[in-house]
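J.: Generate a structure from the sequence data that follows.
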Amino acid sequence: MASLGKTLLPARLHERLQVERWHVHEFIRRQAMPLMRRGMKVLDAGSGREPEQYLRQELLATGATLHTCDFCAGPGVDFVADVSALPFEDGSYDIVLSTQVLEHVREPQRVVAEMARVLKPGGHLFLTTPQSSPMHNLPYNFFNFTHLGLRLLFEKAGLSVKQAEPQGGHFTLLAYNLHWTMNLLRRKRMPWILGRPLILACQILFGFVLKAPLIWLDRFDTEVLNTLGWNLAAEKTAAFPAPAPEA
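T.: Got it, this is the predicted structure:
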């Protein structure tokens, strides 16, 4: 069944209701893209194939040279490699992006160290990853992270964290979990006459009627102990180069 929001709503409003993506996209737009300009090299580490590269055109529009790297070959993938062993020389990139990748790697510390290694001194890493998320891309879903754990990984790799922001608060997470109900229902084998109306009702209730108020309520969650995930911006300190990953 097609997405009602994608069919009925303006693209920008539909994106805002996709709470699991909106906070990630806005973070890259606000924090990373303003730094990009012609002559700079940007690496999207763990980019996925082109259909998954949601910000590809916006990144290219900055004028920076964009390289994509993913474990699987496909359209839009420039380099096929494991992000724990990036095939680039030290200090190759001005900016490294890693969106919703770290939860899928076996050795997060090694991966963060590799991203730091390929950054130039003073270069920037922008990384997003879940704290609370349903299992996905099985069996390659190994970790969920708090911002405290991410800071430890970054600091050990010689990265100075400049900003850590949550991907929404408790009410955004609640909106996402309610929307997830549709995924559960689609997996159940129910008679068409029951299943289709039930899923449609959930799309309307959880995708529109309840989701917008929950997003609005999120402004009152100022402590943010319960969140979809974290967005971190970090800088590679020239005085503390990233250590080589352990063999």
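J.: contacts and neighbour counts: CA atoms only from here.
T.: OK.
J.: any idea which strand is longest in this structure?
T.: When the chain is scanned for its longest strand (criterion: DSSP state E), the result is strand 119-130.
J.: who touches that strand?
T.: 24, 28, 32, 90-103, 115-116, 144-145, 228-238, 241 (CA atoms under 8 Å, 6 or more residues apart in numbering).
J.: can you give me the helices for the protein?
T.: Under the criterion DSSP state H, the chain contains helices at 4-8, 11-17, 19-27, 56-60, 108-118, 147-156, 170-179, 181-187, 192-204, 211-217.
J.: that older thread, so the longest strand of the chain versus helix 19-27, what angle?
T.: 160 degrees (axes from the mean of the first three to the mean of the last three CA atoms, to 10 degrees).
J.: ok, now how distant is the most far-flung residue of the chain relative to its centre from residue 200?
T.: Relative to the centre of the chain, and counting by CA atoms, centre = their mean, the farthest-placed residue is residue 193 at 37.1 Å. Separation of residue 193 from residue 200 (CA to CA, to the nearest Å) stands at 12 Å.
J.: now do residue 4
T.: Going from residue 4 to residue 200 by CA to CA gives 9 Å.
J.: so which of the helices of the chain is the most packed in?
T.: helix 108-118 (a mean of 24; mean count of other CA atoms under 10 Å).
J.: so what does it touch, helix or strand wise?
T.: Where contact means 3 or more CA pairs under 8 Å, 6 or more residues apart in numbering; DSSP states H and E, helix 108-118 is packed against helix 147-156.
J.: Might you calculate how far the helix it packs on sits from the centre of the chain?
T.: Remark: helix 147-156 is offset 17 Å from the chain centroid, using CA atoms, centre = their mean, to the nearest Å.
J.: I would like the residues contacting it, please.
T.: Counting by CA under 8 Å, 6+ apart, 108-109, 112-113, 160-161, 164, 230, 234, 242 sit against helix 147-156.
J.: With stretch 91-107 instead?
T.: 24, 32, 40-47, 84, 108, 111, 115, 117-130, 140-145.
J.: to compare against the first, here's another:
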Amino acid sequence: MVALNVAKSGLLKARRKSFKGDLLLGDVNALPFKEGLFDKVVCMEVIEHLKFPTMAIGEISRVLKNEGSLILTTPNGQRLIRFILRMAGVDLKMAPTHVHEFTLGELLEMITRKGLKLIKVG
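T.: Next comes the predicted model:
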């Protein structure tokens, strides 16, 4: 198991929480791994922070095996509360560290453009 983080503090936190695996400092837009290396990639609450999320998905696709899986989580840009507040004239701002807020359609378009297919939404 390998964990990659762009921030050293994230790696130190993983070590303190007893992560059992290799910890690497690096950038998801330039993964330091050969093609088709991983069976599974888990990317939790990351892509909304990236300037170039499509590039990151491309890199993840590159390092996944042909039948590999990507487990991806990100805040839902179509939350019902956001819609209701917009209709009431209230504009909710994104979290300050978020660069993007994705709809399901945007995510689907991004992953299919990079050669991945959607298996499940949950």
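J.: what's the nearest residue to the residue mapped onto residue 72 of structure 2 from structure 1 if we skip its chain neighbours?
T.: Correspondence of residue 72 of structure 2 to structure 1, assessed by TM-score structural alignment: residue 127. Nearest non-adjacent residue to residue 127 of structure 1, counting by CA to CA, 6 or more residues apart in numbering: residue 98, 4.7 Å away.
J.: Residue 23 of structure 2 too?
T.: residue 3 (4.9 Å).
J.: And residue 79 of structure 1, by the same measure?
T.: Per CA to CA, 6+ apart, closest to residue 79 of structure 1 is residue 69, 4.7 Å.
J.: Spit out the contact partners of the alignment partner in structure 2 of the one you found.
T.: In structure 2, residue 69 of structure 1 lines up with residue 4, judged by TM-score structural alignment. Counting by CA under 8 Å, 6+ apart, residue 4 of structure 2 touches 11, 23-28.
J.: Same question for residue 25 of structure 2.
T.: 4-8, 11.
J.: Give me the buried entries from those residues.
T.: 4-5, 11 (16 or more other CA atoms under 10 Å).
J.: Check the burial of the corresponding residue of structure 1 for residue 51 of structure 2 by counting its neighbours.
T.: Using TM-score structural alignment, the partner of residue 51 of structure 2 in structure 1 is residue 106. Residue 106 of structure 1 has 14 neighbours, counted by other CA atoms under 10 Å.
J.: do the same with residue 69 of structure 2
T.: Count around residue 69 of structure 2 with other CA under 10 Å applied: 19.
J.: Repeat that for residue 105 of structure 1.
T.: Residue 105 of structure 1 has 18 nearby residues by other CA under 10 Å.
J.: what's near enough to touch the residue in structure 1 that residue 33 of structure 2 lines up against?
T.: Aligned by TM-score structural alignment, residue 33 of structure 2 pairs with residue 88 of structure 1. Residue 88 of structure 1 makes contact with residue 118 under the criterion CA under 8 Å, 6+ apart.
J.: Relative to residue 43 of structure 1, how far out is residue 88 of structure 1?
T.: For residue 88 of structure 1, the distance to residue 43 of structure 1 - CA to CA - is 10 Å.
J.: Could you do residue 58 of structure 1 as well?
T.: 14 Å.
J.: Could you do residue 203 of structure 1 as well?
T.: 36 Å.
J.: Equivalent analysis for residue 153 of structure 1, please.
T.: 19 Å.
J.: try residue 214 of structure 1
T.: In terms of CA to CA, residue 214 of structure 1 sits 35 Å off from residue 43 of structure 1.
J.: What of residue 178 of structure 1?
T.: The gap separating residue 178 of structure 1 from residue 43 of structure 1 is 34 Å, by CA to CA.
J.: so residue 11 of structure 2 makes contact with residue 26?
T.: No: Residue 11 of structure 2 is beyond contact range of residue 26, at 10.4 Å (criterion: CA atoms under 8 Å).
J.: which neighbours do the two share?
T.: In contact with both residue 11 of structure 2 and residue 26: 4-5, using CA under 8 Å, 6+ apart.
J.: counterpart of residue 12 of structure 1 in structure 2?
T.: Checking with TM-score structural alignment, residue 12 of structure 1 has no match.
J.: my bad, residue 155 of structure 1
T.: In structure 2, residue 155 of structure 1 lands on residue 112 (TM-score structural alignment).
J.: and what of residue 146 of structure 1?
T.: Looks like residue 146 of structure 1 aligns to residue 103 there (TM-score structural alignment).
J.: For its match, grab the count of nearby residues.
T.: Neighbours around residue 103 of structure 2, by other CA under 10 Å: 15.
J.: That one contacts residue 79, correct?
T.: No: with contact defined as CA under 8 Å, residue 103 of structure 2 does not reach residue 79; the gap is 9.1 Å.
J.: picking that back up, reformat the buried ones among the contacts of residue 25 of structure 2 as CSV; add distance to residue 94 of structure 2.
T.: As requested, those are exported to CSV (distance: CA to CA, whole Å):
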residue, distance to residue 94 of structure 2
4, 25
5, 22
11, 25
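J.: What about those, which are in strands?
T.: 4-5.
J.: Sweet, I'm off.
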